[in-house]
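Chemist: Turn this into a model:
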Amino acid sequence: MKQIDDQMSQNLIKPDSIMKELIVYFSLVYLLTWLCWAPSFSIEFSHLTQTILLNLGNFMPSIIAAMLIVCSMKKDDVPKMISRVFRIRFSFVWYLFAICLMPVLLGTAYLITYFITGLEFQSLLLPIIIPEIWPLIPLVGYFIAVQGPLGEELGWRGYALPKLFQLFNPFKSSIILGIVWSFWHYPKFLLTGTIQFELAGVYGIMIAIVGYTLYTVLLTLMITLLFVKTNGSVWAVMLFHAISNFSHGLFTILLDTSGAVIMLMLMMLLTFTMVAKNKELYFKQLIVSC
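Modeler: Next comes the predicted model:
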């Protein structure tokens, strides 16, 4: 199995030190993100201020990771991170995985839901794309730059996941990171205009949180497979994340109870299959250099 990074670390792993680094990272991300999001809950701030701070908060996972890497004074960390971000040469199979998996999953979930319940097709993005095909490219660029991937993945996958690999196998690392990632989003269940707020409005906040957490953990297990198979490519993960967000704009079935249940069932089936077929990858401790 291909290991993360070309050069394997031969140094003795210090679990306590790595755990402290992760706790500091996650704590700073939560604190600074939520401070940036806080004005969005108050009418005392202008819409422009709220928007700027909301988007700044969305970038905190990557910003904090970059700051910690620079402040760590470990001369090898910066080039390693840059290498991961620009690691674009990997098997075409994994480009297909990154680009096609979520659109196919969501499209399949919609078709199944349609045949069972007659669910009417609804899309937020299709009316924008259909008139002319050219908006597709800037839309995908928007989802990469603003709607999550660039602001998050340098941190979640570029910084935190390799450190988790030094403490746990990829399966446990994915469960932990999936829960951490979900929890980071929780304030948005109270924030008007977010998909999390819409989910809470349809299902109630507790059911929405449980379903969203399950979805995010399953998604994290999928992303971990992509990350390892592409030798730690943050670019591959960013592409997957962007296409995933884009696909949810094309197929807005999560706001329908039947559609959401079928989507989660498909994700569980696919994730179980991935884990079963890649047991060595998920359950064997990886040797990585962070």
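
Chemist: Going by C-alpha atoms from here, please, whenever you check contacts or count neighbours.
Modeler: OK.

Chemist: Work out which residue lies at the spatial centre of this structure.
Modeler: residue 241 (5.5 Å; CA atoms, centre = their mean).

Chemist: now for the helix or strand hosting residue 69, which elements pack on it?
Modeler: Assessed by DSSP states H and E, residue 69 sits inside helix 60-71. Counting contacts by 3 or more CA pairs under 8 Å, 6 or more residues apart in numbering; DSSP states H and E, helix 60-71 is packed against helix 15-37, helix 77-85, helix 149-155.

Chemist: Wait, the residue nearest to the centre of the chain touches residue 150, no?
Modeler: No: using CA atoms under 8 Å, residue 241 is not in contact with residue 150, being 9.3 Å away.

Chemist: Mind listing the shared neighbours of the two?
Modeler: residue 144 (CA atoms under 8 Å, 6 or more residues apart in numbering).

Chemist: Leaving out chain neighbours, which residue sits closest to residue 283?
Modeler: Using CA to CA, 6 or more residues apart in numbering and skipping residues adjacent in sequence, the residue nearest residue 283 is residue 169, 5.4 Å away.

Chemist: residue contacts, that neighbour?
Modeler: By CA under 8 Å, 6+ apart, the neighbours of residue 169 are 282-286.

Chemist: what angle sits between the strand or helix carrying residue 48 and helix 15-37?
Modeler: Taking DSSP H and E as the criterion, residue 48 maps to helix 47-58. Here the directions of helix 47-58 and helix 15-37 differ by 170 degrees (axes from the mean of the first three to the mean of the last three CA atoms, to 10 degrees).

Chemist: element containing the closest residue to residue 244 other than its chain neighbours, please.
Modeler: Take residue 244 and drop its neighbours on the chain: the residue closest to it by CA to CA, 6+ apart is residue 102, 5.4 Å away. If you go by DSSP H and E, residue 102 is part of helix 92-117.

Chemist: To check against the first, give me the structure of this:
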Amino acid sequence: MYLVVAVAGTWAFWLPAIALGVRFDSAVGLVLLLVGLAVPGVFGIAFVYLTYDERGRTDFWNRVTQLRRFGIRWLTVILLVPLGVSVLAGVVNLLLGGPGPTWGEGVTEFGVNPVAILPALFFATLPPILEELGWRGYALDRLQLKWSAVSASLVLGVVWALWHLPLFFIEGSYQHDAVGFATTEFWLFMAGIVALSFAFTWIYNNTERSVLGIIILHGWVNFTAEVIVVPDLAYYALWFVLAGVIVAIWGAQTMTGADEVPHPPLRSEQ
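Modeler: Model prediction:
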């Protein structure tokens, strides 16, 4: 039910932007974009309060605020994985005769216009917070109560990808202006989000279900993709390779090597 509400709630603000021809870089469009982005997180919090008792609610906010859940080791993993994927994708592309990695527009123009870096900073901060309070903060736990980590990652990844769909029809969005609908890049983007979902579950399950760690990971994925530009094929292919390595090493059931998937404190455990 949460997944349906999260997608429908966001689309309720983004579909009117399509119908009215509103651009996301306009004042009205920016409001519609931000409200739509906030829906997964707002409803994630609402479902936490509807589903769990005080123990579960406290657990949620601890996962959002506690640094100790991921520590230095997993913080290093969080920071190195997206950076490593971007750099390695650029190297692979270069070895195959492509242009290799280049700096994003925000970096190249920073010396002349420091404001040019703001889009990268925006995508690295606000959207991950607004989204992950729901996707991983609520939905992933509920999916893993019934299914393996791999199945939960697949379901959430598909829904997460479809959630972005209206953006491809709204001018002023990255998806519309830089990717386009039904292009090769479109299919790579949509499939790549599913691959990212596997990596996010792996980090989440190995950091005591840290939502804060996932927010940092999501933001760092966005930021590195903005500042280090590499061809989509090599970039997303490496995320699929990483997903396969994770499942092969840590196991499809939990992606942790443990026998059980970590789960929130349920009412029956009182």
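
Chemist: Got a TM-score for the two of them?
Modeler: The TM-score (TM-score structural alignment, normalised by the length of the second structure) is 0.84; 258 aligned residues with a CA RMSD of 2.8 Å.

Chemist: re earlier: okay, the angle between the helix holding residue 69 of the first structure and helix 15-37?
Modeler: Using the same axes, to 10 degrees, helix 60-71 of the first structure lies at 130 degrees relative to helix 15-37.

Chemist: quick one: contacts of helix 60-71 of the first structure?
Modeler: Taking CA under 8 Å, 6+ apart as the rule, helix 60-71 of the first structure contacts 25, 28-29, 32-33, 77-78, 150-156, 159.

Chemist: Return the distance of it from the chain's centre.
Modeler: 17 Å (CA atoms, centre = their mean, to the nearest Å).

Chemist: mean deviation of that helix from the second structure?
Modeler: Superposing on the second structure places helix 60-71 of the first structure at an average distance of 1.5 Å from its equivalents, by mean CA distance after the TM-score superposition for the first structure.

Chemist: Now that helix: buried residues?
Modeler: For helix 60-71 of the first structure, the neighbour count (16 or more other CA atoms under 10 Å) marks 60-66, 68-69 as buried.

Chemist: farthest-separated two in the residues you listed?
Modeler: 60 and 69 (13.8 Å; CA to CA).

Chemist: returning to what we had before: and the contacts of helix 60-71 of the first structure, which of them are buried?
Modeler: Counted by 16+ other CA under 10 Å, those give 25, 28-29, 32-33, 77, 150-156, 159 as buried.

Chemist: Distance from the chain centre to stretch 158-175 of the second structure, please.
Modeler: With CA atoms, centre = their mean, you get 13 Å for stretch 158-175 of the second structure.

Chemist: let me fix that: stretch 62-76 of the first structure
Modeler: In terms of CA atoms, centre = their mean, the centre of stretch 62-76 of the first structure is found 21 Å from the chain centre.

Chemist: now swap in stretch 89-109 of the first structure and tell me
Modeler: Distance of stretch 89-109 of the first structure from the chain centroid (CA atoms, centre = their mean) equals 15 Å.

Chemist: Buried ones in it, by neighbour count?
Modeler: 94-95, 97-99, 101-103, 105-107, 109.

Chemist: how about residue 34 of the first structure, what's its partner in the second structure?
Modeler: Aligned counterpart of residue 34 of the first structure in the second structure: residue 11 (TM-score structural alignment).

Chemist: got a list of what its match touches?
Modeler: 36, 163, 166.

Chemist: what do you get if the cut-off is 10 Å, keeping everything else the same?
Modeler: Taking CA atoms under 10 Å, 6 or more residues apart in numbering, we find residue 11 of the second structure in contact with 5, 17, 32, 36-37, 39, 163-167.

Chemist: Identify the farthest-apart pair in these.
Modeler: So, these by CA to CA: farthest apart are 5 and 17, at 18.9 Å.

Chemist: Which residue in the first structure aligns with residue 75 of the second structure?
Modeler: If you follow residue 75 of the second structure across to the first structure using TM-score structural alignment, you land on residue 95.

Chemist: My read is that that match contacts residue 226, right?
Modeler: Yes: counting by CA atoms under 10 Å, residue 226 is a contact partner of residue 95 of the first structure at 9.2 Å.

Chemist: quick one: residue 67 of the first structure from residue 61 of the first structure, how far?
Modeler: 10 Å (CA to CA, to the nearest Å).

Chemist: Sorry, wrong one. I was asking about residue 213 of the first structure.
Modeler: Counting by CA to CA, the gap from residue 213 of the first structure to residue 61 of the first structure is 18 Å.

Chemist: do the same with residue 245 of the first structure
Modeler: Relative to residue 61 of the first structure, residue 245 of the first structure is positioned 17 Å away (CA to CA).

Chemist: ditto for residue 243 of the first structure
Modeler: Distance from residue 243 of the first structure to residue 61 of the first structure, by CA to CA: 19 Å.

Chemist: try residue 196 of the first structure
Modeler: Noted for residue 196 of the first structure: a distance of 19 Å to residue 61 of the first structure, by CA to CA.

Chemist: likewise residue 197 of the first structure?
Modeler: Taking CA to CA as the measure, residue 197 of the first structure falls 21 Å from residue 61 of the first structure.

Chemist: now do residue 200 of the first structure
Modeler: Residue 200 of the first structure is 24 Å from residue 61 of the first structure, by CA to CA.
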